[in-house]
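[1] Got a predicted model here, sequence first, then my questions.
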Amino acid sequence: MLEHGGRLRAAAQRYGIPLADWLDLSTGIAPEPWPLPAIPLEAWARLPEEDDGLEAAACTCYGARHALALAGSQAAIQALPELLPAGRVGVLGLSYAEHAHAWRRAGHRLVRLDVAAIDAQLDRLDALVLANPNNPTGERFAPAQLLAWHARLQTRGGHLLVDEAFIDCTPALSVAAFSDRPGLIVLRSFGKFFGLAGVRLGFVLAEPGLLAGLRERLGPWAVSGPARALGLQALDGANAGARRRRAAELQRQGAALAELLSAHGLHPAGGCALFQWLPRLDAAALHDFLARRGILVRLFSEPASLRFGLPATEADWQRLARALADYPKETT
C-alpha cells in the first residue's frame, strides 16, 4: 500500500516518543470533530438499510441530483477504474497518489500532466482525474474550466473525475450540481471536513447508470449502520448553519496556519482551509527536526516538500510556533 499521513504509531516507534505526546499534523483532517449524536441501538443491532434518506441528505447538502454512499471516497477511488474501459488517463504529477495507483492497477495507461499541459493533452485522453483543491498543493480549478474540459472529453465518450475531498470550505468551487451529466464523476469525503475520518463515509455523485454499476460492484451494506446514522445527522438541512460556521472557522484557521509558517520564513506555496503545502530543499531535515519534538507533518520526496495540517488547541499552536522558531538555531 502507498504511504499516507496519520501513521502515528510508526512515528512513535521510530522516534521513541509515546503516542500521547505527539502533535499529529500529518493529515488534512479538521482538528475538532463534529459533535457526535446519540446513535440509535438499532443502527448497531440491525443490518444497514439503504432507504434511510442518507443519499437524499447528501444530494441536498452538496447540490447534486444523485448520490451513492460508500465507506469513504477511497472505496470509489479503487473501484471506479474497474468500471471503465482501459484507456489513457491524465493525472497530475503531484496529487493524491491513490488515484494514479488505482487507474494503473486496473490496466489504464497513465499520462502524467502539469496543469499547463491539460489543454494540449486533453483530446488524447479517455479520462482526466483532478482533485479540487488539489492535495497536497492546494491548486484550485474554476468550475467553468472543469465543465469545459468535461464537455470536450464527453464528445468522445470520455470521463472527468473530480475529487472534492477538501472542497467543503469553498463550496462555490464544486461541480456537484452538474454531476448528473454523463461522464462527470464527483467524489465527496465526509471525514475530513467533519473531523471524523474514522467513520469511513464518502459519496459518489454521478449519473444513475454509473452509480448502479458501482453499487453492484461494492455489494450490499457498504456503509455501516452507525456511519449512516451519523452522516444523516451531520448532513441534515437543520445543521446547514452549523456547517457554514464550521467552514468559516476552518478557513480562518487555514489562513492563520499560513501566517504562522510565513512568520518563521516558511512560506507556503499553496494550501486550503485544512492544510498548507511547503516545498523546501530541506524538507526531510525539517520533518525530522519536528518529529524529534513529537510533531508529525507529512513529508513528500518529489518534489521535496511538507504538508502541515491544523493544530487543534491553543497549546498545540504554541507548541508548533516554538518548534518553528527553534529550527533556524539548529541549522546555523
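    Yes, it's here.

[2] Please make it C-alpha for all contacts and neighbour counts, starting now.
    Noted.

[3] Any figure for the gap between residue 72 and residue 190?
    7 Å (Cα to Cα, to the nearest Å).

[4] what residues are shared contacts of the two?
    Counting by Cα atoms under 8 Å, 6 or more residues apart in numbering, the residues touching both residue 72 and residue 190 are 200, 201, 202, 203.

[5] Could you double-check that the third one lies in contact with residue 190?
    Meaning residue 202. Yes. Taking Cα atoms under 8 Å as the definition, residue 202 is a contact partner of residue 190 at 5.2 Å.

[6] can you map out the strands along the stretch 51-200 of the chain?
    68-70, 88-92, 109-113, 127-131, 159-163, 184-189 (DSSP state E, counting those that start in this stretch).

[7] how many other residues sit next to the nearest residue in space to residue 140 that is not next to it in sequence?
    Spatial nearest neighbour of residue 140, excluding adjacent residues (Cα to Cα, 6 or more residues apart in numbering): residue 133 at 4.6 Å. Residues near residue 133, counting by other Cα atoms under 10 Å, number 26.

[8] Contacts only, for residue 133.
    139, 140, 141, 164, 165, 166, 167, 272.

[9] overlap in contacts of residue 202 and residue 190?
    residue 72.

[10] Apart from its chain neighbours, what residue comes closest to the spatially most central residue of the chain?
    Nearest to the geometric centre of the chain sits residue 165, at 3.4 Å (Cα atoms, centre = their mean). Computed as Cα to Cα, 6+ apart, the closest residue to residue 165 that is not its neighbour in sequence is residue 189, at 4.7 Å.

[11] How about residue 65?
    residue 59 (5.8 Å).

[12] where's that neighbour relative to residue 268, distance?
    For residue 59, the distance to residue 268 - Cα to Cα - is 34 Å.

[13] neighbour count winner among the two?
    residue 268 (23 against 20).

[14] The structure to be compared is supplied as follows:
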Amino acid sequence: MLEHGGRLLRAARQYGIAVQDWLDLSTGINPVAWPVPEIPARAWHRLPEDDDGLIDVARAYYGAESLWPVAGSQAAIQALPELRAASTVGVLAPGYAEHAQAWRRCGHLVELRGAAELIAQADDFDVIVLIHPNNPGGERFERAALLDLHARLAARGGWLLIDEAFMDATPELSLCGESAREGLIVLRSVGKFFGLAGARAGFVCANEVLLQALRERLGPWTVTGPTRHALRHALTDREWQATMRAQLLAQGERLAALLSAHGLRASGGCAFFQWHRNDEALALHEALARCGVFTRYFEQPRSLRFGLPDDEAQWRRLDTALADVMHERTQP
C-alpha cells in the first residue's frame, strides 16, 4: 500500500497531539465541503439503481457524452490496466503514484517520465498517463497539445488517460467534452472539489465500448445509494459551484503568497494545494508536525504539499507555525 495524505490518527499517535488539535493540510481536499442534505431512508434501504438520473446530471456537469460512476477514481485507476494486453506505459512523474503501481501490478512495462519527455517521446508508449493539473506539481497542459498527443496514440490503438481529479476549479481546461474519442479516457473525482472524499465517488468519461468493458469488470452497484442521492444534488448546485471555484482560486494564490513570505516559495500547485521542493523537506515536515500542522511529505523528490486552511483562525495558525519553524531553523 502506498502512502497518502490524511493519516491524521497515525500522526496524532506519533506526535502525541490529540486529533482535534491538528491543522490538517496533508490532503488536497477542499476544506469547505458541499453541505450534504438529509439522506432519505430509501437510499439506505434499497439497492442503487442506474437509471436514477445521476448519469444525466453528471453528463451535464462534466460536459461528457458518456460516462460511468465509480467508487472514486481510484477504482478506475486499478481496473483500467486490466482492460489492455501487455503495454508500455508512460506515467507522469512526479505524480499520483497509484497510477504507476496499478499498471505495474497488471504486468505492464511502466516508465516514469517528466511531462515534456512524455509528449516528445509519445511514440515509445502504448499508453500515456497524465494528471491535469498534476498532483503534486500542478503542471497544466495546452488543450491542443493534449489532443495532438491523443491522436498520435489512438492512431495505433493506444490510450491517453488523463486524471482530472483537481480540475473542477478550472473546468474550461477539461477534456471531458472530447472523451467520446476512442482511446481518450478522463477520470474525475467528487472528493476534491466538493469535499466529499468519504463518499468514495468519481466518474470515468470515455467512449461507450470502453465503458461497457469497465462496467463488466467492476460489476454492479459501483456507487452506494446514499452517495448517488448526494451527488445528484451536488452536481446541480450551480450557485455553490461558482462561488467555490472563485474562492478556491483565490485561496490557492493566498497560500502560495503565505509560503513565499516565509521563504518557502511554491515549486508548483493549483487551487487546492501548493507544493514546495526542498532537500530538508522531512525536517520541515517534522518541525511543523510538532506544532500540530500536518503536511504531506514526499521522498521523491524531497518536498512538501500544503493543502488549504479552512478559516481565518487556521490561516493565522499556519502563519504563526511557519514563522516559528523558520525562525528556529535560522538559529545557531
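    Great, that's in hand. Keep in mind that this is a model prediction, so the values were computed, not measured.

[15] so the residue nearest to residue 65 of the first structure makes contact with residue 67?
    Yes. Residue 59 of the first structure lies in contact with residue 67 (Cα under 8 Å); the separation is 6.2 Å.

[16] residue range for the helix or strand hosting residue 227 of the first structure in the second structure?
    In the assignment (DSSP states H and E), residue 227 of the first structure maps to helix 225-235. Under TM-score structural alignment, helix 225-235 of the first structure corresponds to residues 225-235 of the second structure.

[17] Contacts for that stretch, please.
    Stretch 225-235 of the second structure has contacts (Cα under 8 Å, 6+ apart) with 34, 36-37, 39-40, 43-44, 46-49, 53-54, 57-58, 61, 194, 199, 201.

[18] Give me the aligned partner of residue 245 of the second structure over in the first structure.
    By TM-score structural alignment, residue 245 of the second structure lines up with residue 247.

[19] Residue 23 of the first structure against residue 292, yeah?
    No. Using Cα under 8 Å, residue 23 of the first structure is not in contact with residue 292; the gap is 11.3 Å.

[20] Out of those two, name the residue with the larger neighbour count.
    Set side by side, residue 23 of the first structure and residue 292 give different neighbour counts by other Cα under 10 Å, the larger being at residue 23 (21 against 17).

[21] Looking at the alignment, what corresponds to residue 267 of the first structure in the second structure?
    Under TM-score structural alignment, residue 267 of the first structure pairs with residue 265 in the second structure.

[22] contacting residues for the nearest residue to that match once chain neighbours are set aside?
    Excluding its sequence neighbours, the residue lying closest to residue 265 of the second structure (Cα to Cα, 6+ apart) is residue 259, at 5.8 Å. By Cα under 8 Å, 6+ apart, residue 259 of the second structure lies in contact with 265, 266, 322.

[23] residues in contact with the first one?
    This means residue 265 of the second structure. For residue 265 of the second structure, the contact set (Cα under 8 Å, 6+ apart) comprises 256, 257, 259, 276.

[24] So it: helix, strand or coil?
    The assignment at residue 265 of the second structure comes out as coil when based on DSSP: H, G, I helix; E, B strand; the rest coil.

[25] Quick check: the gap between it and residue 5 of the second structure.
    21 Å.

[26] same deal with residue 166 of the second structure?
    Counting by Cα to Cα, the gap from residue 166 of the second structure to residue 5 of the second structure is 15 Å.

[27] go on, residue 67 of the second structure?
    For residue 67 of the second structure relative to residue 5 of the second structure (Cα to Cα), the value is 28 Å.

[28] Neighbour count: the two, which is higher?
    residue 67 (27 against 17).

[29] ok, the match of residue 245 of the second structure - contacts?
    Counted by Cα under 8 Å, 6+ apart, residue 247 of the first structure has contacts 168, 169, 170.

[30] Go through those and name the one nearest residue 179 of the first structure.
    Closest approach to residue 179 of the first structure among those (Cα to Cα): residue 168, at 16.1 Å.

[31] I'd assumed residue 192 was in contact with the closest one.
    No. Residue 168 of the first structure is not in contact with residue 192 according to Cα under 8 Å; the separation is 9.0 Å.

[32] out of everything not next to it in sequence, what's closest to residue 295 of the second structure?
    residue 26 (4.2 Å).

[33] Could you report the neighbour count for the one you found?
    For residue 26 of the second structure, the neighbour count with other Cα under 10 Å is 22.

[34] Let me see the contact set for residue 32 of the first structure.
    194, 195, 312 are the contacts of residue 32 of the first structure under Cα under 8 Å, 6+ apart.

[35] To which residue of the second structure is the second one aligned?
    If I follow you right, that is residue 195 of the first structure. Counting by TM-score structural alignment, residue 195 of the first structure lines up with residue 195 in the second structure.

[36] need the contact list for residue 177 of the second structure.
    62, 63, 64, 65.

[37] What's the local residue count around residue 284 of the first structure?
    Neighbour count for residue 284 of the first structure, taken as other Cα under 10 Å: 16.

[38] residue in the second structure matching it?
    By TM-score structural alignment, residue 284 of the first structure lines up with residue 282.

[39] Ok, residue 46 of the first structure next?
    So, by TM-score structural alignment, residue 46 of the first structure is matched to residue 46.

[40] ok, how many other residues are close to the closest residue to that match other than its chain neighbours?
    What sits nearest to residue 46 of the second structure in space, not counting adjacent residues and going by Cα to Cα, 6+ apart, is residue 225, at 7.4 Å. Using other Cα under 10 Å, residue 225 of the second structure is surrounded by 23 other residues.
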